[in-house]
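Engineer: Model the following, please.
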Amino acid sequence: MQAVVDNKKTPVAAVIAVLLRGDEVLLVSRKNPPDVGLWGFPGGKMDFGETMEEAAVRELYEETGVRAHAGQVLTALNAYDKDEAGRILQHFVLLAVLCVWQSGEPVAADDAEDAGWFRLSALQDGTLELSQDVLEVAQLALRVQGVAVS
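Structural biologist: As a prediction, this is how the structure comes out:
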């Protein structure tokens, strides 16, 4: 089905921080819309004048207290916040930035309800309710880092 386009609204640039530690990925459970209660990567809107990498590192720290430095941009994704009738309320362009862990253990803060490290099997077995594209982005990040993905 073709989406209804509203030329008066513009997409919002946002980042997600894709942080690996060995064969684990850091995820947060959201406490605010969109995706309340779903597990996804820490992230949020970019500030004016902020680079993608700066935004990813800042959002990661604000939501989890974990320090990292930013690496390459892995991919870009569309994310939509929709109402009950399926109308698009907001359109986000998410830039997935691969980050390298420096220090800290995740503690949920800001708009994260919970935070933790998860193996790929936990993302695949259905025990976590995931935001759109989380599994695919995690698999991509692990492959880029040379971790075997099944």
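Engineer: C-alpha from now on. contacts and neighbour counts both.
Structural biologist: Noted.
Engineer: top helix in this protein by residue count?
Structural biologist: helix 52-64 (DSSP state H).
Engineer: Can you name the next helix or strand after the helix or strand where residue 14 lies?
Structural biologist: Assigned by DSSP states H and E, residue 14 falls within strand 12-21. Next helix or strand after strand 12-21 toward the C-terminus (DSSP H and E): strand 24-30.
Engineer: Compute the inter-axis angle for that following strand and helix 52-64.
Structural biologist: 70 degrees (axes from the mean of the first three to the mean of the last three C-alpha atoms, to 10 degrees).
Engineer: circling back to that earlier point, who touches the strand holding residue 14?
Structural biologist: 25-26, 41-46, 52, 55-57, 59-60, 90-101, 138, 141-142 (C-alpha atoms under 8 Å, 6 or more residues apart in numbering).
Engineer: To compare against the first, here's the next sequence to fold:
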Amino acid sequence: MSVPKLLSSKQEERIFSLFLEHETLRFSEIEKKIGLRSNLLAYHLSILQRNGVIRKTGDCYSLTSGAERYLPSLSHIATGELSPVPVVLVAVMRNKKTLLLKRRIRPYKEYWGVVGGKLRFDETLQDATVRLVREKAGVECEFMSLNTVSHERVRVDRVVKHSFLLFFVKAIVVKDRQSTGLRRDDLRWATIDALPKKGIVPSDRWLLEHKMSSKIPLNRFTMDEKDGNIISFDVQK
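Structural biologist: You can find the predicted model right below:
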């Protein structure tokens, strides 16, 4: 379910926002809170049902499990606000050398950098590390540590254009498959003291030079919810 398809009008945003405070709502309750005519409300509810946003059980409406995922991001969906993008940066190590890739897309096009990419919604850092290195470099790796977390911003004329929350992690090679479509000159192995002098993403270089020996705790919290109540809590370190 994509964000544009989730909510296609201001009225549907208003209906969706009601479920921040309510697990279920009857038609009459929605009508009273929104202030729409019944025929117009029925029209928007039918669209939300067709798009898989809400479901009707008996005479009550509730969010589908897919739509529940968007509740924490409701204000961003409704207002178009942006948040920093969570990015995993991986220092892939082999024989005391780290893997560098040349970026072919923006931002940082034509710059060297470590393997990196977005952290997906349902991934752990460990999962994302293995996936990104496999997809982007054709290398099987093992997650070793979370070294540091940083906030990076890119500005143009002092206006922020990009904002990233960087999870810098270290991994070691367990198998080199070399099965990606990378050109040979898009990949290189380098020791930390022999990093390129120019044409490398400055933050990547700084992390490699200053945070390779760092290590911070990585706690994973998992909570199970049922009918709006937290029924279990688990901590993995």
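Engineer: rewinding a little: got a quick ChimeraX command for the buried subset of the contacts of strand 12-21 of the first structure?
Structural biologist: Selection of buried members from these for ChimeraX, criterion 16 or more other C-alpha atoms under 10 Å:
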select :25,26,41,42,43,44,45,46,52,55,56,57,59,60,91,92,93,94,95,96,97,98,99,100,101,138,141,142
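Engineer: Check how far the helix or strand just after the longest helix of the first structure sits from its aligned residues in the second structure, on average.
Structural biologist: Per DSSP H and E, the first helix or strand lying C-terminal to helix 52-64 of the first structure is strand 67-82. Compared with the second structure after the fit, strand 67-82 of the first structure shows a mean deviation of 1.6 Å (mean C-alpha distance after the TM-score superposition for the first structure).
Engineer: Return the set of buried residues in strand 67-82 of the first structure.
Structural biologist: 67, 68, 69, 70, 71, 73, 79, 80.
Engineer: Specify which member of the residues you listed is nearest to residue 7 of the first structure.
Structural biologist: Checking the buried residues of strand 67-82 of the first structure against residue 7 of the first structure with C-alpha to C-alpha, the nearest one is residue 80 at 15.5 Å.
Engineer: Would you quantify the distance from the closest one to residue 21 of the first structure?
Structural biologist: Here residue 80 of the first structure is placed at a distance of 29 Å from residue 21 of the first structure (C-alpha to C-alpha, to the nearest Å).
Engineer: Could you do residue 86 of the first structure as well?
Structural biologist: Residue 86 of the first structure is 37 Å from residue 21 of the first structure, where distance means C-alpha to C-alpha.
Engineer: Compare those two (neighbour count), which wins?
Structural biologist: Each of residue 86 of the first structure and residue 21 has its neighbours counted (other C-alpha atoms under 10 Å); residue 21 has more, 15 against 10.
Engineer: what's the matching residue for that one over in the second structure?
Structural biologist: With TM-score structural alignment as the criterion, residue 21 of the first structure lines up with residue 94 in the second structure.
Engineer: now swap in residue 60 of the first structure and tell me
Structural biologist: Using TM-score structural alignment, the equivalent of residue 60 of the first structure in the second structure is residue 133.
Engineer: List the contacts of that match.
Structural biologist: Applying C-alpha under 8 Å, 6+ apart, the residues near residue 133 of the second structure are 90, 92, 115, 116, 139, 140, 141.
Engineer: Which residue ranges of the second structure form helices?
Structural biologist: Per DSSP H, the second structure carries helices over the ranges 3-6, 10-18, 27-34, 38-50, 65-68, 74-79, 125-137, 202-210.
Engineer: any chance of those in JSON lines, with distance to residue 220 of the second structure too?
Structural biologist: Converted to JSON lines, these look like this (distance: least, C-alpha to C-alpha, whole Å):
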{"stretch": "helix 3-6", "distance to residue 220 of the second structure": "27"}
{"stretch": "helix 10-18", "distance to residue 220 of the second structure": "29"}
{"stretch": "helix 27-34", "distance to residue 220 of the second structure": "37"}
{"stretch": "helix 38-50", "distance to residue 220 of the second structure": "34"}
{"stretch": "helix 65-68", "distance to residue 220 of the second structure": "21"}
{"stretch": "helix 74-79", "distance to residue 220 of the second structure": "24"}
{"stretch": "helix 125-137", "distance to residue 220 of the second structure": "9"}
{"stretch": "helix 202-210", "distance to residue 220 of the second structure": "23"}
